[in-house]
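*Asks:* Structure for the following, please:
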Amino acid sequence: MRKNIKLTAVVAASAALALGLTACGSSSDPGAKKADGTAAADAPLIVAASPTPHADILKFVKDNLAAKAGLNLQVKEFTDYVLPNKATQDGAVGANYFQHKPYLDDFNAKNGTDIVPVVNVHLEPLGLYSSKAKKLTDITSGQTIAVPNDNTNEGRALQLLAENGLIKLKDGVGTTAKLSDITDAKGLKFKELEAATLPRALGEVDAAVINGNYALEADLKPAEDALAQEKAEGNPYANFLAVKRGNENDPRVKKLAELLNSPEVKKFIEDKYDGSVIPAFGKPAA
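*Replies:* Here you go, the predicted structure:
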């Protein structure tokens, strides 16, 4: 998921998308069901996804891996972060791929939905960048670091700085950390800015914590230019395949989960996204 997610009202276009999904058929269509109500193994699995990188990754699976695995995969793109979960909940799609665990937990709590993660696929890592420092030890007391000003990304940014020894945080604050949770700033100063503006601010500060997608848009190469980056292993912000509870064992879902964690998908992600998106395979965080 790119940016801090806000549960805003869905515009009229979203309703049109929902109607389009209903019209084109879904995993809940009678023709796609067996007599016992479960989906036929050869029925299409429609997956709702954000355009980049989620739909790109799914299209790679569809074009290169799905047919051989006996999976009839269909990809439906959404540009908002509300409708994919609603479509998954009501059966208009069989699964979705666009979100991370903190967002899903919040969405389920606020909307009474019952959607669960199936398998992690990728992480869009935050990185620490500088136009002045060449290595972490070049960042010293008196310098200013810019961080995202939204709740989700600021907590992630502060955790990244703490993990790399630049600051100390209160025990147990986790990914909800705020500037007020810094117990030892080690002489550093902080500037809170809108996440999308951080690459442009690099010339005005000594370093900045930037989302992977914004780094790529600014022609930064995360794998080469980041002084430090979030790690994929155990990261709660890994994006995953998700379904309505009870559909985790759908053979089509299990097949797609295997393909999304395949060596072929790992190579595709690494080759295409230049470190702004990295594989984060495995079981989602609890």
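*Asks:* all contacts plus neighbour counts: C-alpha atoms, from now on.
*Replies:* Noted.
*Asks:* what's the following helix or strand after the strand or helix carrying V265?
*Replies:* Secondary structure from DSSP states H and E places V265 in helix 263-273. Counting by DSSP H and E, the next helix or strand C-terminal to helix 263-273 is strand 278-282.
*Asks:* Alongside the first, I'd like the structure of this one:
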Amino acid sequence: MKNAAFKLAGIALSLSLAWSASAAPLRIAADPVPHAEILNFIKKQDPSLDLQVVELTSGVNANELLANGDVDANYFQHVPYLKDQEKALGKTFAVAATVHIEPLGIYSHKHKDLKSLPEGATIAVPNNATNLSRALFLLQSKGLIKLDSKFSDPASTLATPKDIVENPHNVKILEIESPQIPRSLDDVDLAVINGNYALEAGLTPAKDALGLESAAHNPYANILVTNPQLAKDPRIKELAKDLTSPQVAEFIRQHYNGSVIPVSAPQS
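*Replies:* You can find the predicted model right below:
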């Protein structure tokens, strides 16, 4: 009888813990724009899902927050960046949803088009490995540089400035922390800026960029990431469903005018 009682108590405790987890707020670390804005839209659309949005500030590593259990998920990054972070942190995370693309763009306060780029121009690019490589692939697609032919797949090969084999304008590559690049626009000829930081700086990528990544077959879609043990949590599944819904896709299309592009939901 005692053993049966202990088993029943254990089952009751497990059910209680599971209920407590599902009833607790879902803590999501996100960049302010557009990620937190999208999550706040979901809070209005799905009030039954208790979201606690933690807006990221410069210097905070959202994957460390997730690994340490300080948040339940994060929404700010793409798969190549996540893979690089998993290696750096010695952790394995789980992708719960693929949501949108923020095309990387080339901007300038000094030049109206890429054809007017002077000899020896300075180009600011992100200094983290994945977005640095992404920026170099973008510059190559616009004919400003050429990378070694072994760098054919931006999703699986990371290029650095040392891998530039043709540089017809003798451009200088200046590596800067991604959030700081918009502030460098007055000091450089061109700047390659992530979509979220461009939006935060008041730029409209679809209108202001001198060159944008193609959205077609783009490997840099932004994702919802969680820990493997939470991947089947009903709250995570519900948020993933919301993020990939036609309603959220329509919000993204209307609110960002082509500067953020939904990838998972058909147009409603």
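*Asks:* After superposition, what's the TM-score here?
*Replies:* Here the TM-score for the pair of chains, by TM-score structural alignment, normalised by the length of the second structure, is 0.73; 244 aligned residues with a Cα RMSD of 3.5 Å.
*Asks:* any idea how far whichever residue in the second structure pairs up with R245 of the first structure is from E238 of the second structure?
*Replies:* Using TM-score structural alignment, the partner of R245 of the first structure in the second structure is P228. Per Cα to Cα, to the nearest Å, P228 of the second structure is found 16 Å from E238 of the second structure.
*Asks:* L147 of the second structure maps to what in the first structure?
*Replies:* So, by TM-score structural alignment, L147 of the second structure is matched to L169.
*Asks:* Could you tell me how many residues sit around that match?
*Replies:* 21 (other Cα atoms under 10 Å).
*Asks:* How about the one 3 residues further on?
*Replies:* Per other Cα under 10 Å, the neighbour tally for G172 of the first structure reads 8.
*Asks:* and the gap between it and L161 of the first structure?
*Replies:* Distance from G172 of the first structure to L161 of the first structure, by Cα to Cα: 15 Å.
*Asks:* K244 of the first structure too?
*Replies:* For K244 of the first structure, the distance to L161 of the first structure - Cα to Cα - is 36 Å.
*Asks:* any chance you could map the strands in the stretch 51-200 of the second structure?
*Replies:* 51-55, 73-78, 94-101, 105-107, 122-126, 146-147, 164-166, 172-176, 190-193 (DSSP state E, counting those that start in this stretch).
*Asks:* and the closest residue to L169 of the first structure other than its chain neighbours, what does it touch?
*Replies:* Nearest residue to L169 of the first structure, sequence neighbours excluded (Cα to Cα, 6 or more residues apart in numbering): I182, at 4.5 Å. When contacts are counted by Cα atoms under 8 Å, 6 or more residues apart in numbering, I182 of the first structure touches 167-170.
*Asks:* now the second structure: which of those match?
*Replies:* Conservation of those in the second structure, assessed by both residues aligned by TM-score structural alignment, their matches' Cα atoms under 8 Å: retained contacts are 167-170.
*Asks:* what's the closest of the strands of the stretch 51-200 of the second structure to K115 of the second structure?
*Replies:* Closest of the strands of the stretch 51-200 of the second structure to K115 of the second structure is strand 190-193, at 11.9 Å (criterion: Cα to Cα).
*Asks:* roughly how far is stretch 259-272 of the first structure from the heart of the chain?
*Replies:* 16 Å (Cα atoms, centre = their mean, to the nearest Å).
*Asks:* quick one on the thing from earlier: now that we have the kept ones among the contacts of I182 of the first structure, which one has the most neighbours?
*Replies:* Busiest of those [other Cα under 10 Å] is L169, holding 21 neighbours.
*Asks:* Quick check, that one in contact with L160.
*Replies:* No: contact criterion Cα atoms under 8 Å: L169 of the first structure and L160 do not qualify, at 10.9 Å.
*Asks:* now the helices for the first structure?
*Replies:* Secondary structure of the first structure (DSSP state H): helices at 12-24, 56-61, 67-69, 83-90, 101-111, 151-163, 212-217, 222-225, 251-260, 263-273.
*Asks:* Roughly how far does the match of L147 of the second structure sit from G127 of the first structure?
*Replies:* 18 Å.
*Asks:* cool, and A18 of the first structure?
*Replies:* Applying Cα to Cα to A18 of the first structure and G127 of the first structure gives a distance of 36 Å.
*Asks:* what does L19 of the first structure give?
*Replies:* For L19 of the first structure, the distance to G127 of the first structure - Cα to Cα - is 39 Å.
*Asks:* okay, which residue is most central for the second structure?
*Replies:* Q77 (2.6 Å; Cα atoms, centre = their mean).
*Asks:* follow-up on the earlier one: look up how far I57 of the first structure lies from the match of L147 of the second structure.
*Replies:* Distance from L169 of the first structure to I57 of the first structure, by Cα to Cα: 36 Å.
*Asks:* ditto for K283 of the first structure
*Replies:* 18 Å.
*Asks:* The two - which one has more neighbours?
*Replies:* For the pair K283 of the first structure and I57, the greater number of neighbours falls to I57 (21 against 13), based on other Cα under 10 Å.
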